[in-house]
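K.L.:
I would like the atomic coordinates for the input below:
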Amino acid sequence: MSPREAEPPPDNPGDVLERIRERLPRLTAGESRIAQYIAEQPEQALLMSAVQIGETLGASDMTVLRTARALGYTGWPELRRALGSHLALTVHPATRLSTRLTVTRRESHASLLDIVFEEARERLATSRASLDAEEFTRAVRLVGDAATVHVFGVGVSSVSAEYLTVKLLREGVLARHAKSMGFAFADALLALRPGDLLVAFAPGREFSELDVAFAEAQRLGASTLLFTDKYRDAYVDRVDCVIRTASSAGGLTGENLPAMVAADALVLALGHVDPEGALASSRRLNKLRRALRRRPGSTKGDAGAAAGTEPRP
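P.N.:
I've put the predicted structure just below:
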């Protein structure tokens, strides 16, 4: 294995285009053509597979793979995600959408299905590879030890926050969903107490709500858990535990996908920590659901029978 191939992948890829400029003189002729195409057409390259780039430039997908490794990445998928993280900060969302529609417009509906599902598969595989087992165990312990778990999500990530809140409640964990942003977020923070856990889902960019939330948690002695993008480090030095997941390279799959899968794994692990508590909560949930199946206007005795209890004499 050559020294270049043995180079470990970066923890934070930074500016992909700057990396291409720095390493371009050291690339082979074939690698140079591919790197220049990425630098000149980053939005288009972001939405293409290694095979598609190779076909566009008259090269093989293996040449694309070697180019990615020569630039310090493990392969084309990691280079794409790093490029996507960079463009998300530098290119207007409307421009990215226009490019996405232009690049994919010639594809059949069946091909679009393949493209989206392939990106989802890549994101989940990358997220699993980047999840540290010890950090995950720490996250499980933080949730299990918390008096109350307060869950917050920035923007679209509020969906992940609500999802985790419901899953925790079903496991018998006292959890609250902080839904608001802006001034209304202060009301949610009033419920935070020492011994609680604040869980935040955030892409990694800085938000005043996260600044205030993490500072308040530290002041009170509450623990903190952050779900964030693999390549973002804005808050990692201000929280007790970080779960990193891969963002979408081309914006083809939802922001919440890998974070919600990681949340599922977290809840499953909690069930193993306290199986009796999880089973008791499940029985109570099903009992309440049976009671809710009764016809509106039926008697209390009917409701009791539906819930699995006998009516009082």
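K.L.:
Please count neighbours and contacts with C-alpha atoms only from this point.
P.N.:
OK.
K.L.:
Any chance you could list what contacts the longest strand that the chain contains?
P.N.:
The strand that spans the most residues within the chain, counting by DSSP state E, is strand 223-229. The contact list for strand 223-229, computed with Cα atoms under 8 Å, 6 or more residues apart in numbering, reads 139, 142, 195-204, 214, 217, 236, 239-247, 259.
K.L.:
Narrow those to those in strands?
P.N.:
Per DSSP E, the contacts of strand 223-229 map to strands at 197-201, 241-245.
K.L.:
Let me know the closest of those to Leu113.
P.N.:
Thr245 (22.5 Å; Cα to Cα).
K.L.:
residues in contact with the closest one?
P.N.:
123-124, 126-128, 130-131, 227-230, 258-259.
K.L.:
now Pro10
P.N.:
For Pro10, the contacting residues are 72-73, by Cα under 8 Å, 6+ apart.
K.L.:
Three-state assignment for it, please.
P.N.:
What DSSP: H, G, I helix; E, B strand; the rest coil gives for Pro10 is coil.
K.L.:
Now distance to Ala68 too, for the ones in strands among the contacts of strand 223-229, in TSV please.
P.N.:
Below are those laid out as TSV (distance: Cα to Cα, whole Å):
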residue	distance to Ala68
Leu197	40
Leu198	38
Val199	35
Ala200	33
Phe201	30
Cys241	31
Val242	27
Ile243	26
Arg244	22
Thr245	21
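K.L.:
Return the member of those residues nearest to Ala222.
P.N.:
For these, the nearest to Ala222 is Leu197 (5.6 Å; Cα to Cα).
K.L.:
Roughly how far does that closest one sit from Asp240?
P.N.:
Applying Cα to Cα, to the nearest Å, the value for Leu197 to Asp240 is 10 Å.
K.L.:
Likewise for Leu174?
P.N.:
From Leu174 over to Asp240 (counting by Cα to Cα), the distance is 20 Å.
K.L.:
to compare against the first, here's another:
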Amino acid sequence: MEKYADIIKIIQNNFNTLSKGQKLIAEYIMNNYDKAAFMTAAKLGETVGVSESTVVRFANTLGYDGYKELQKELQELIRNKLTTVQRISLSKDFSDYENTIKQVIKKDIDNIEKTLKEIDYHAFKEAVEITLEADNIYILGLRSSSFLAGYLGFYLNFLLDNVKVISFGPNDIFEQLLRSTKDDVIIGISYPRYSKRTLEALNYGKEKGCKIIGITDSLVSPAAQYADVTLIASSNMLSFVDSLVAPMSLINAFIVALGMEKKEDITVYFEDLERIWKEQSVYDTNNKNNNSKD
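P.N.:
Below is the predicted model of the structure:
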């Protein structure tokens, strides 16, 4: 089973193959997923009038190893749709500072492992090629995704010409995309809760004929619907803070891949930059470990 798919869509796609009892479970989850996400298998069975074993078989039929795995997917779906205040109410595992740091870092590790396991290498290669061939590269990410967009833009400006990070400012987002054409690419970064403005801008770019590269959490996310190529990085969260560690890692890989393609071109460029940085004392030359560009 494709783990990136929305569990509600999985249920809908398999509905006709379910038994009578399983259809009762399916209908209840589709109509009350916010309640079902926190029910035990026994409680869910009791609620819809079937046995606990029927609930477990229902999860197996959908491709899950067990009910707990299905329940986890439901809870992640809920977290992606809840408001910030509602997310806080779900944060019940942070009993102390030690547990908090362990739980949060473990979740980030899980997100990276899931991203690595499910990455589409063909899509990744295609995204690199589209970016290299584009006349102009527009990077779009708003709200919490703006940090990812800024980071990607910072490094791409070292590698490529005509890189523009779209942001809120004196000019409206659509004004910043006004001159975009079919020869350009928009890299749209969008994570739950998906910014409506980002989606509107991607739709605008699509109408202008731009190629769209989506960086998001799922192939069924709103941003993926506009993308010619979609790169998936998991962002499952534990609380009100968005987990952007896996998306950042994916963006790092994307930058490195582009850098390898432009290696010969950028070598001279970086030599000039190093000379300028030295002349202008940009970095602390007394620190032997100082080799970053921040």
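K.L.:
picking up where we left off before, how about the contacts of Thr245 of the first structure in JSON lines, adding neighbour count and distance to Leu65 of the first structure?
P.N.:
JSON lines is the format used below for the contacts of Thr245 of the first structure (neighbours: other Cα atoms under 10 Å; distance: Cα to Cα, whole Å):
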{"residue": "Arg123", "neighbour count": "23", "distance to Leu65 of the first structure": "18"}
{"residue": "Leu124", "neighbour count": "20", "distance to Leu65 of the first structure": "20"}
{"residue": "Thr126", "neighbour count": "19", "distance to Leu65 of the first structure": "16"}
{"residue": "Ser127", "neighbour count": "22", "distance to Leu65 of the first structure": "20"}
{"residue": "Arg128", "neighbour count": "17", "distance to Leu65 of the first structure": "21"}
{"residue": "Ser130", "neighbour count": "15", "distance to Leu65 of the first structure": "20"}
{"residue": "Leu131", "neighbour count": "17", "distance to Leu65 of the first structure": "24"}
{"residue": "Phe227", "neighbour count": "26", "distance to Leu65 of the first structure": "30"}
{"residue": "Thr228", "neighbour count": "25", "distance to Leu65 of the first structure": "27"}
{"residue": "Asp229", "neighbour count": "24", "distance to Leu65 of the first structure": "23"}
{"residue": "Lys230", "neighbour count": "23", "distance to Leu65 of the first structure": "21"}
{"residue": "Pro258", "neighbour count": "27", "distance to Leu65 of the first structure": "24"}
{"residue": "Ala259", "neighbour count": "26", "distance to Leu65 of the first structure": "27"}
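K.L.:
Throw those into CSV and include distance to Leu285 of the first structure, thanks.
P.N.:
Output for the contacts of Thr245 of the first structure, formatted as CSV (distance: Cα to Cα, whole Å):
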residue, distance to Leu285 of the first structure
Arg123, 33
Leu124, 31
Thr126, 35
Ser127, 32
Arg128, 31
Ser130, 35
Leu131, 31
Phe227, 28
Thr228, 31
Asp229, 34
Lys230, 35
Pro258, 27
Ala259, 25
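K.L.:
mind checking how far stretch 125-145 of the second structure is from the chain centre?
P.N.:
Here stretch 125-145 of the second structure is found 15 Å from its chain centre; the criterion is Cα atoms, centre = their mean, to the nearest Å.
K.L.:
Onto which residues of the first structure does that stretch map?
P.N.:
Mapping stretch 125-145 of the second structure onto the first structure (TM-score structural alignment) gives residues 137-157.
K.L.:
just to revisit the earlier point, neighbour-wise, which of Leu197 and Asp240 of the first structure wins?
P.N.:
Just comparing Leu197 of the first structure and Asp240: by other Cα atoms under 10 Å the higher neighbour count belongs to Leu197, 26 against 18.
K.L.:
Residue in the second structure paired with the more buried one?
P.N.:
In the second structure, Leu197 of the first structure lines up with Val185, judged by TM-score structural alignment.
K.L.:
Quick check: chain neighbours aside, which residue is closest to that match?
P.N.:
Lys211 (4.6 Å; Cα to Cα, 6 or more residues apart in numbering).
K.L.:
Against Asp240 of the first structure, how distant is the aligned partner of that neighbour in the first structure?
P.N.:
Using TM-score structural alignment as the criterion, Lys211 of the second structure maps onto Ser223 of the first structure. From Ser223 of the first structure across to Asp240 of the first structure, the span is 6 Å (Cα to Cα).
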